[in-house]
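J.: This is the structure alone, sequence omitted:
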């Protein structure tokens, strides 16, 4: 029979199918729905079932390429070697995939940051696959603290492809905004367990994303103090959690509807918010007197904001 799919170009391959193999007689779109319930690894393995299944997985709309499960059970001295082997398999999956991607998640080891493999993956899934939602996670063994996250050094304009609308980074060190130049395409940015030299660098990174509507920040600064400034008139949702000891925090967002503050270290009077949709009463900030080393730590503000500030009477 000839297999066709509305989500992939018309294919003229004819596959010999056993009359008793009823599943393989289903059209491509139904087989792809079956594979959508499988992990990427399981979906790829279906290619060995028969010639009918060889190409079906290649048109799935998302890929999750995850080294973590293997590396978690790998002895420390073999992490480098095993990660290289896994990276080759991940590259093969990306190269064999056809069509475009809605989502792509890549969890890798530090080696891929250093040898150019990560850059190659990003170029492929954005430039060739037109990925809309990209998540990059740096594998950090339990024996290491995330503050020792690995340097993310990428080419300028790495994330500027017009199709990319959501970017999530986890477990990296960032040194500058070059990779984020001309990123007016991005609507959502998540920086989780990220290490940055100082607050001004993060301000520069955020300034490159003029069209952001959602920002989630969980960042540590190598150099404490400084001013973190967020100025974005398209911003609607801002979540700040565990930002360490900055002198001043300034947020200018005329369209901001949701402000979620989990835990930050900044003096009450040095938190400046200009957001007409949110009326912040500074008395809502709760001092945590149980920690003498953090006299200006304010916690649980998000619950107060949700109950009182987002819908003021």
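T.: Sure thing, it's come through. These numbers come from a predicted model, not from an experiment.
J.: going forward, measure contacts between C-alpha atoms and count neighbours the same way
T.: Noted.
J.: Please name the spatially closest residue to residue 182 (chain neighbours excluded).
T.: Excluding the flanking residues, the one nearest residue 182 by CA to CA, 6 or more residues apart in numbering is residue 160, at 5.6 Å.
J.: hang on, the one you found packs against residue 187?
T.: No. Residue 160 is beyond contact range of residue 187, at 11.8 Å (criterion: CA atoms under 8 Å).
J.: does the residue positioned nearest the centre of the chain belong to a helix or a strand, and which?
T.: Taking CA atoms, centre = their mean, the centroid of the chain lies closest to residue 168, which sits 1.6 Å from it. Using DSSP states H and E, residue 168 sits within strand 166-170.
J.: Give the other helices and strands that that strand contacts.
T.: strand 133-138, strand 188-196 (3 or more CA pairs under 8 Å, 6 or more residues apart in numbering; DSSP states H and E).
J.: and with 10 Å instead?
T.: Contact partners of strand 166-170 among helices and strands, from 3 or more CA pairs under 10 Å, 6 or more residues apart in numbering; DSSP states H and E: strand 103-108, strand 133-138, strand 188-196, strand 214-221.
J.: Tabulate the ones you listed in CSV, adding columns for distance to residue 115.
T.: Output for the helices and strands packed on strand 166-170, formatted as CSV (distance: least, CA to CA, whole Å):
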stretch, distance to residue 115
strand 103-108, 12
strand 133-138, 14
strand 188-196, 21
strand 214-221, 25
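J.: got a markdown table for those, with mean neighbour count and distance to residue 275 too?
T.: Formatted as a markdown table, those follow (neighbours: other CA atoms under 10 Å; distance: least, CA to CA, whole Å):
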| stretch | mean neighbour count | distance to residue 275 |
| --- | --- | --- |
| strand 103-108 | 20 | 32 |
| strand 133-138 | 20 | 28 |
| strand 188-196 | 20 | 19 |
| strand 214-221 | 20 | 15 |
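J.: Below is structure B, check it against A:
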């Protein structure tokens, strides 16, 4: 027994150390060590500096800081207050000693940090002294500090942000979660903001519209459970690419966003006739309005210029980062180019994550000449030549395909839904050109395919 234990200890030392007693982990390059520490909170990563001189500055190489005080939420109130104060002081010390490039900072804090003014101090220091680019503030509530109603809670987290506090030269993304914002002063002249997320935020009357007016260059806007909006919501923005409206109790919504590529709607109280939108790049056909099911409209097939400027599929990355939202979707409408492998890959990723999708609307877009030239230069092959469209393990009630032109790619795409049994009831196809012989032949071939579902009904029309 002792011999086996001794052998195990020797093997462990051999794995951890080389011949001269240096551990192998410390010999890894800084980039790899930084990747390991990215999985830890900033406080945890900072503790590694005591391991050896080699680790002293490794934690500072991570430009994305995370301060999470939720581990104190289940302790008694007095201990939680002391722990929260200590965590706040430690965070300030870490920020002051951080001399590297700081990209983002995410802070989960307590109510006491709002009441004592710590949050405003953090924002001012991070935005105006450290030139942070991405800031997220989430106010957490322990069991010992939770009010009787949500209105009492939001009154307790009311915070008057000073004028132009978010108008930093480098701040591009801001998330505020579980706050009460009584005035719009903090958002004055926020020409710098490209992303704004307001989640479970309580606002005063018309302040939300004024906040949006002070942020004219937003590309991503998320309004999720914003309370006390008893006025019409008006969103006028020529730069907006991504818009999510969820859990809003408003009498009327007006959206004018000519460059919008992604629209998410869920749990809205206003009626359909009180929702108006101008977003010509999105496909709205039958069911863009559904109060009981989440809706996603996505212009996957954007122009080459837009894709290059947006770093290809940035909208898809935003959606894939919120899988909970995708799993709640009931209806999805997309514009997609079946001849573009990237478009098909994005659509495949979305469908894999949609858990309860009942209706899928697909508008087939033809590839523009510049798309053709770019794909030839990059040596791309059509998706049907590389790998088949993935079979989903979910069933949908209906699929609507618009602008079907009878091309080989369009036929191959539509046939997947017929033969793989993803559609249970209706598959409707809108014909792009009723006089096209190619379209007629493709439709005849589709109708003769073996159907995985015996209840599947084909509908073809020039005007669905």
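T.: Cool, got the structure. This structure is a prediction, so every number in the text was calculated from the model and none was measured.
J.: shared neighbours, residue 160 and residue 187 of the first structure?
T.: residue 209 (CA atoms under 10 Å, 6 or more residues apart in numbering).
J.: Distance of the counterpart of residue 159 of the second structure in the first structure relative to residue 125 of the first structure?
T.: With TM-score structural alignment as the criterion, the equivalent of residue 159 of the second structure in the first structure is residue 152. Residue 152 of the first structure sits 17 Å away from residue 125 of the first structure, going by CA to CA, to the nearest Å.
J.: Helices of the stretch 101-250 of the second structure, residue ranges please.
T.: Ranges of helices in the stretch 101-250 of the second structure, per DSSP state H, counting those that start in this stretch, are 111-115, 118-124, 150-156, 207-213.
J.: and the second one, what does it pack onto?
T.: Here helix 118-124 of the second structure is seen to pack against helix 77-97, strand 104-109, helix 111-115, strand 134-139 when contacts are counted using 3+ CA pairs under 10 Å, 6+ apart.
J.: Spit out the contact partners of residue 264 of the first structure.
T.: 218, 240-246, 249, 296-301.
J.: ok, now with 6 Å
T.: Contact analysis of residue 264 of the first structure by CA atoms under 6 Å, 6 or more residues apart in numbering lists 241, 242, 243.
J.: do the same with residue 108 of the second structure
T.: Counting by CA under 6 Å, 6+ apart, residue 108 of the second structure makes contact with 68, 69, 138, 139.
J.: Kindly recompute the last result at 7 Å.
T.: By CA atoms under 7 Å, 6 or more residues apart in numbering, the residues touching residue 108 of the second structure are 67, 68, 69, 70, 137, 138, 139, 140.
J.: just residue 175 of the second structure next, same as before
T.: By CA under 7 Å, 6+ apart, the contact set of residue 175 of the second structure is 135, 136, 137, 196, 197, 198.
J.: separation between residue 205 of the second structure and residue 182 of the second structure?
T.: 9 Å.
J.: ok, the counterpart of residue 188 of the second structure in the first structure - how many residues close by?
T.: Aligned counterpart of residue 188 of the second structure in the first structure: residue 181 (TM-score structural alignment). By other CA atoms under 10 Å, the residues close to residue 181 of the first structure number 17.
J.: now residue 181 of the first structure, nearest residue through space, not along the chain?
T.: Closest residue to residue 181 of the first structure apart from its sequence neighbours, by CA to CA, 6+ apart: residue 157 at 5.0 Å.
J.: List the residues that contact the one you found.
T.: If you count contacts by CA under 7 Å, 6+ apart, residue 157 of the first structure has them with 178, 179, 180, 181, 182.
J.: and those as a markdown table, adding distance to residue 224 of the first structure?
T.: Putting the contacts of residue 157 of the first structure into a markdown table (distance: CA to CA, whole Å) gives the following:
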| residue | distance to residue 224 of the first structure |
| --- | --- |
| 178 | 22 |
| 179 | 24 |
| 180 | 23 |
| 181 | 25 |
| 182 | 28 |
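J.: and the match of residue 188 of the second structure, what is it in contact with?
T.: 156, 157, 160, 208.
J.: Could you tell me how far it is located from residue 241 of the first structure?
T.: Counting by CA to CA, the gap from residue 181 of the first structure to residue 241 of the first structure is 25 Å.
J.: before we move on, back to that, comparing the strand holding residue 168 of the first structure with the second structure, how large is the average distance?
T.: Its aligned residues in the second structure lie a mean 0.9 Å from strand 166-170 of the first structure after superposition (mean CA distance after the TM-score superposition for the first structure).
J.: do you know which of the helices of the stretch 101-250 of the second structure lies nearest residue 271 of the second structure?
T.: helix 207-213 (19.7 Å; CA to CA).
J.: Now do the closest one: everything it contacts.
T.: So helix 207-213 of the second structure is contacted by 183, 184, 187, 233, 234 (CA under 7 Å, 6+ apart).
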